[in-house]
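Colleague: here is a sequence together with a model predicted from it:
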Amino acid sequence: MTQIMKIFKKGFLIVLLAFLVLVGCSKVKITFVGLENVETEYQVGAELPDLSKIVTAKTNTDAEVELSFDYSGVNMNEVGEYEIIITATTTGATATQKIQIKVVESGNPVISGTKDWIIEPGTNLPDLMAGVTAYDPIEGDITDKIEIQGLDKVDVNTPGTYNITYFVETTRGIIAFESVKIIIIDNEAYTGKLLRIDPLNRRFLVEGVGYLNYTLTTKYYQIIDGEVKEITFDDIVLGLDNVYYFINPEKPGIVEYAVIDGNYSYENIRVRINKSVSVSGDNDTYHSSIRLLSSDNIILKNVDHSKSYEVAKNQEILVTIDSQKNVEVKVGSTVVMKDATLITFNPKNNGLIQVLSISRGSSRLYPGRLEVSPAGNLLLLVNDVPLEEYLKYVVPSEMSSSFGLEALKAQAVAARTYAVNDIHAKGYISDGYHVDDSVMSQVYNNTNPNANSNNAILATKGIVATHNGKFIRANFYSTGSGATANSHEVWFDGDTPGEPVPYLTSRVYAKDFNGNVLQFDINDENSMLSYFKLIDFDSPDRSSEYHRWKTEFNISQLKTALQESLSSRYSAKPTQVLTKSGDEFKSLPIPSDIGNIVDINAKQRGGGGLIICLEIKTTTHTFNIYGEYNIRMLFRNITLYCSNINYPQYNSPKSFSLLPSGFFAIEKVGNTIIFYGGGWGHGVGMSQYGARELGKYLSYDAILKFYYTDIELTNVDKYSQETRIEDYEVIKQLIENYLS
């Protein structure tokens, strides 16, 4: 009986287990389908799509499912985060799914069609609303809400410039505004910041106006303290905001004469921001796209101010070039502005703009404003920045903050002078900038500002170096060889140095420890070799790692390297890479086989021992290479051994991209050619390592006068403090009196 009971219990348990499994398998499960296709971010005012066409549900039993959607907590007209609840119901089961969505601001209102007005005295104001509209992405056409502010200050009977503002506000409290000028004058004229000078097409690009054409007969004047003097086209420089362009009444759009009201102002400088600081070609100079971000609101404007748009802070801005070669600006997926000429990006409260799309050693935050214009199929990025702010990003990028206050002051004055000189050099006027941000000008914003550099800049605010009343070209470099170079023997065309620059002349400052200047003969290569082999002597640069250096080449291995570098330098500077042809040296393409290297020697030297011409002899050719940079670029990716006061023997090898300087001498030992040299850089002007040492016992002005001959220091801030007339009628009358 007991056995029977055991069998019965066992059978019962099996049946019970089977029943439970069957019941479990038949439980209805609901699965939502298509949730991944639901958008979770919408702009204010947008309509939600019909989610019943996106989201479905199914069961494991193929039973029919009914869906319901609860939107009761969602307000698409108000920014915020909301929840949509989806309920799925079938026989024996119910399931819910919550979807979080975000409603974001869709954009700001835009005022379009505004312009400056020029009218004659005593006439009635025109219809200032003609062609002006306002549009809001949510509320649509809001032109009827536009207010014109500042009209009470306009006196149509008194010549002058009056500012008025078109203002509009949405029901959500979002505002837009456009400022324009009403110019009361009897001879049409314009003014605004000069953004570009286009000599090829003879036109000026003026902010707030657009392009104005000039001719060979256009006259130029300057008024200082009420005195008129005639100047030339060359005296008109980029960035001036105190020029008045008087239009020939018989030739609309043609500048009859332009007048600088007051002196030059050096408050701002215009800097090209390269995609890459290597600047080896267009792909490093120009941008395929630009990404911007700021913790400040940014106001966008086109060049004539007919368009404007305000981007809220912390919104990423994407700038690209469209198929029609317009600059196109997007915020999110919305195109907020297009322009074929130029768009400015102005921080509303003087904040910084971060350029996310470039790589730098700094945080990539830029003061001032940014400007983007087309450059073929790419984009040109320019930073219009206050000069003293510019220096805060140049000085630490060019000199270590540990170099001491006096050296940093000297660097600040040199950098400021270099910048102001480049403003007048007008090297990039057709592209609309003064300098770029690489070693082609001065390195800018590759290192963040620091307290030491900022103190040096503030202590020398506005101070620049001049020679005979003109700004000097304040060249500087890393490390000296014990002597400086003559500027005209470093930068020249062809095979003949140009005219000397009186304040950039060579001097030997290397001394023995008794204070005697070291002697060497630039016409005797044995003398030069002895000098460059000398390590232990008194020099301001003796603590620099590049005080003395050497590099070695196996003569049989040089052929491959020089075959490539000679061709490269010929392509870059054909008038300075010459090949012997008969009894003459000519600019000829480098042959496909230059022959085996026989000899390399310094054929011509300049002040301080700088090599001006290097001669290379092969089994089939003789080449003369002129210019220190061309010479340095012949020997690429070298192994360098360095020595200074702390390392009297040459230290462990390091890789270097090119010869550190053109100050070297050559020794031949069997099949090995050894270059013994000193310094890093071109050798013209101020040595930065030298300034560091001199700054321990000299003031910054004494450092500058040590390196730049016969200079004076002056302050350019005085120019911006001078009174301007700022009255068209007075300016016009002064010019008429001058011409009568």
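Modeller: All right, it came through fine.
Colleague: for the rest of this, base every contact and every neighbour count on C-alpha atoms.
Modeller: Fine.
Colleague: now do the strands in the stretch 451-600 of the chain.
Modeller: Assigned by DSSP state E, counting those that start in this stretch, the strands in the stretch 451-600 of the chain fall at 463-467, 470-471, 476-477, 548-554, 577-581, 584-586, 597-605.
Colleague: look up how far Asn651 lies from the most centrally placed residue in the chain.
Modeller: Compute the mean C-alpha point of the chain, and by CA atoms, centre = their mean the closest residue is Ile273, 1.5 Å away. Separation of Ile273 from Asn651 (CA to CA, to the nearest Å) stands at 38 Å.
Colleague: here's the one I want to compare it with:
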Amino acid sequence: MHTSGWFHGKKLKLITMAAVFAALVAVCVLLYFVMFADRKDKGITRAEAAKLIAGACVTDDEMAAFNTYDAASGWYTGYVQYAVNNGYISNDNPNGYVTEKDFKRFAAKCGSDAEAVGISLTGKDNAVIKKNDFVNAYIRLLKYMPNGNSVTSITTTVVGTPSNVGNASEWQAYTDDGIMHFAGIALDYAIDRSATLIVRGKEILCVQKTEDKTTLRNAWVIYGNGNTLSVFVGGVKREYKVSKLSQNIDNVMADINLEQGRVTAVNTKTDTISGKVLSADKDYIEIEGYGKVPLDDRYRIYRTYGELSLKDYGALIVGYDLSNFIVADGKICGAAITKPLNADNVRVLLKTDNFASLYHARAELTCSSAFTIVYGSREDSSERHEAGDIINADASSVYLTNGRMKVVPDNGGKVILKSVSRAYGNPEYDGTIEISSEEGGLVIINEVPIEQYLKRVVPSEMPVSYGTEALKVQAVCARSYVYRELDNNNYVSLGAHLDDSTLYQVYNNVTDSAASNEAIEQTEGEILTYNDEPVQTYYYSTSCGVTTDVSLWGSEPDDYPYFVSQAVGSEPVNMDLTVEDNFRAFIKNTKYKDYDRRSELYRWELNVTAKELSDSFNSKLAGRIAAYPDKILVRSDSGDYIKKSISTVGTINNITVEKRVAGGAVVSVIVAGSNATVRISGENNIRYMFGVADVPLVTAEGNFRNMSNLPSAFCIFEPADNGAGFKITGGGYGHGIGMSQNAVYMMVNSAMSYSDVLEFFYPGTKLKTAE
């Protein structure tokens, strides 16, 4: 580590040989004129124009479908058909150039004309519009196109296409901004040049312009010696010929200047800092001992152990010191991840009372032992306190004026958080407590050894009365879940891996117990893996007798083969539960030999009047549309479902299930009201919108329970028996993916071992001791 100041870069001299260089320049000039000097603006084809137009109009799914074309029909087929069918162009000849007649039609469709977008027309319908003029006009017209705000312009360096990258897929481009797709676009001429691209996400719609000079910012130099420079950039290895380097270099970050594809300068960056990552976002990384260090606008992350690879933002794991950070001009230019994660601790974000919020107005705490408070970005300030001393902090506290504060108990001590209440009172925590002041309030994080963390998770998630064997199942699932969440980085900007609520795993809502501790100790370090990777072991309270797969959440089941839809019992369900009549018959049958059949919410029923359901539904509607505008759509006069803000559907007259996924869970419902009709998509939205907090549902045991959400999306909708409202009949409690906790109790009592149960719910996985 260099501590005397942050490095500003070192330029390596390129030793020239005059005669050789002159010859090379001559060759380059000749090639330039052959390849580029005659690239006159002859116009833009209708295929190219159609791709631009469709890119600003269609949905993401339609865009993806256009790129799965039949090779025989051509990459442009879907784009051209869309542009013609929707009146943007009149001619479906993809190879013909866009004419003034075409352009006037396009502009008129957008409610504009040529003069308004700065194009001078000759008045001849067959005159060809120059490509540059069309593109400039297109940019001005984006605001009038349905998804024009999804189209942007970026300037990047193209470093590879299938022409120079052997394993590149068809139409795959490697750029300084990541891997992109360029169906139908001429791109080879732009390699190693600065290119201004019009893009929709990772799809290149058009090359607007190129320039001969460019800089590969923060590239990784694998080695440089003699006349060869081997560089890892944009996710691929490239070799460049250079005039003789003044010295050999290897495994270093550098800015590399190119002109007409030739290296003209190499500016290495060798100064580094390191330390535990405490938090990170798009503007900074907070490093223990350094505080929040700003990021260069071309910040890059490379994994340098094993096979060299370019990683994304999520590769940085908070709470661990795995990287060297390369710095220049007071900013982090990149990170070199030099070693794999060997997990031992987890960082848990602690919520307020009733797990209501991430942000606390204040923090009051003490410790069961003597303790130290460390604060300040360089940890140069500390205080010693005796056991029982009360510490208060809020946003104005001196402890938080220069970074975060950390509370460190002496060995064996616990931090007691007196400003928070849990089921057993004020919670106490092993490990350390960190507090930072964020925009929303104070954020409190408990960093704790994973095995200690589990001692407050397992009894919070499963009744200890279920016994050691069942608790062993829960322990492995909870541990596996943690290892997976370490990589997910959902709370990286706040400095945590997960929180302590049902959104992740309930932590420290009850005290530890002898039975759960024994289960944790007997499975110490064991996790479930698939292809040697930890499995994110989803679980829930109760099944309705079947499970579902990740299609419930819109994911591809083939990507998660260990989540399957199957019967949770000793006999199969031999019918397709995505069919409405089949699921209706299934959910009304309580005679299956299901492991969950004795659970209270194995079956449930909600009887509600039309007014009660409508009032509850309408009270939630506007807020839910604002939160999920793509998931709650309103039927237009033409019959299409569109994004629209409304606050009521009036009185609900009818509820129709539009789609069920594997196992029968509902993912799309049409609700027809007296004032409007809406389509509700998504398991969580359906459970939320049809829950009626003031009307109790009847459980399988005949008990009454008030629940603000439906217990699950495994349900049917029918008119009430008295014809005055609706009856919602369902089964299970939770999402239904993975393991049913209540089923585990019955399974271990029927002589199944914890490993048998895990294999049943997560087929194809393997038990492994975490490294």
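Modeller: Right, received. Where do you want to start? These numbers were taken from a predicted model, which means no experiment stands behind them.
Colleague: element containing Ile290 of structure 1, please.
Modeller: Using DSSP states H and E, Ile290 of structure 1 sits in strand 289-294.
Colleague: give me the contacts around the helix or strand that that strand is followed by.
Modeller: Of the helices and strands lying after strand 289-294 of structure 1 in sequence (DSSP H and E), the nearest is strand 298-302. Applying CA atoms under 8 Å, 6 or more residues apart in numbering, the contact partners of strand 298-302 of structure 1 are 307-313, 339, 341-348.
Colleague: same question for stretch 410-428 of structure 1.
Modeller: 235, 237-238, 266, 269, 387, 391, 394-395, 399, 434-435, 442, 456-457, 460, 462-465, 471-476, 688, 691, 700-701, 703-704.
Colleague: again with stretch 498-517 of structure 1
Modeller: 467, 472, 482-489, 492, 518, 537-539, 607-608, 684-685, 707-711.
Colleague: all strands for the stretch 301-450 of structure 2, in order.
Modeller: Using DSSP E, counting those that start in this stretch, strands in the stretch 301-450 of structure 2 cover 309-311, 323-328, 331-337, 345-350, 363-367, 371-375, 381-385, 391-393, 405-409, 415-417, 428-429, 432-438, 441-449.
Colleague: mean distance between the helix or strand following the longest one and structure 1 after superposition?
Modeller: Proceeding N to C from strand 441-449 of structure 2, the next assigned helix or strand is helix 450-461, under DSSP H and E. Aligned to structure 1 and superposed, helix 450-461 of structure 2 gives a mean residue distance of 0.8 Å (mean CA distance after the TM-score superposition for structure 1).
Colleague: which part of structure 1 lines up with the helix or strand following helix 450-461 of structure 2?
Modeller: For helix 450-461 of structure 2, the succeeding helix or strand toward the C-terminus, using DSSP H and E, is helix 468-488. Helix 468-488 of structure 2 corresponds to residues 405-425 in structure 1, going by TM-score structural alignment.
Colleague: what about that stretch, how far off from structure 2?
Modeller: So stretch 405-425 of structure 1 averages 1.3 Å relative to structure 2 (mean CA distance after the TM-score superposition for structure 1).
Colleague: buried ones in that stretch?
Modeller: Neighbour counts over stretch 405-425 of structure 1 (16 or more other CA atoms under 10 Å) mark 405-423 as buried.
Colleague: just how off-centre is that stretch within its chain?
Modeller: Distance, stretch centre to chain centre, for stretch 405-425 of structure 1: 18 Å (CA atoms, centre = their mean, to the nearest Å).
Colleague: how about stretch 606-616 of structure 1?
Modeller: Relative to the centre of its chain, stretch 606-616 of structure 1 is centred 35 Å away, using CA atoms, centre = their mean.
Colleague: run through who's touching that stretch.
Modeller: Contacts for stretch 606-616 of structure 1 (CA under 8 Å, 6+ apart): 482-486, 489-490, 506-508, 522, 528, 597-605, 622-628, 631, 662-664.
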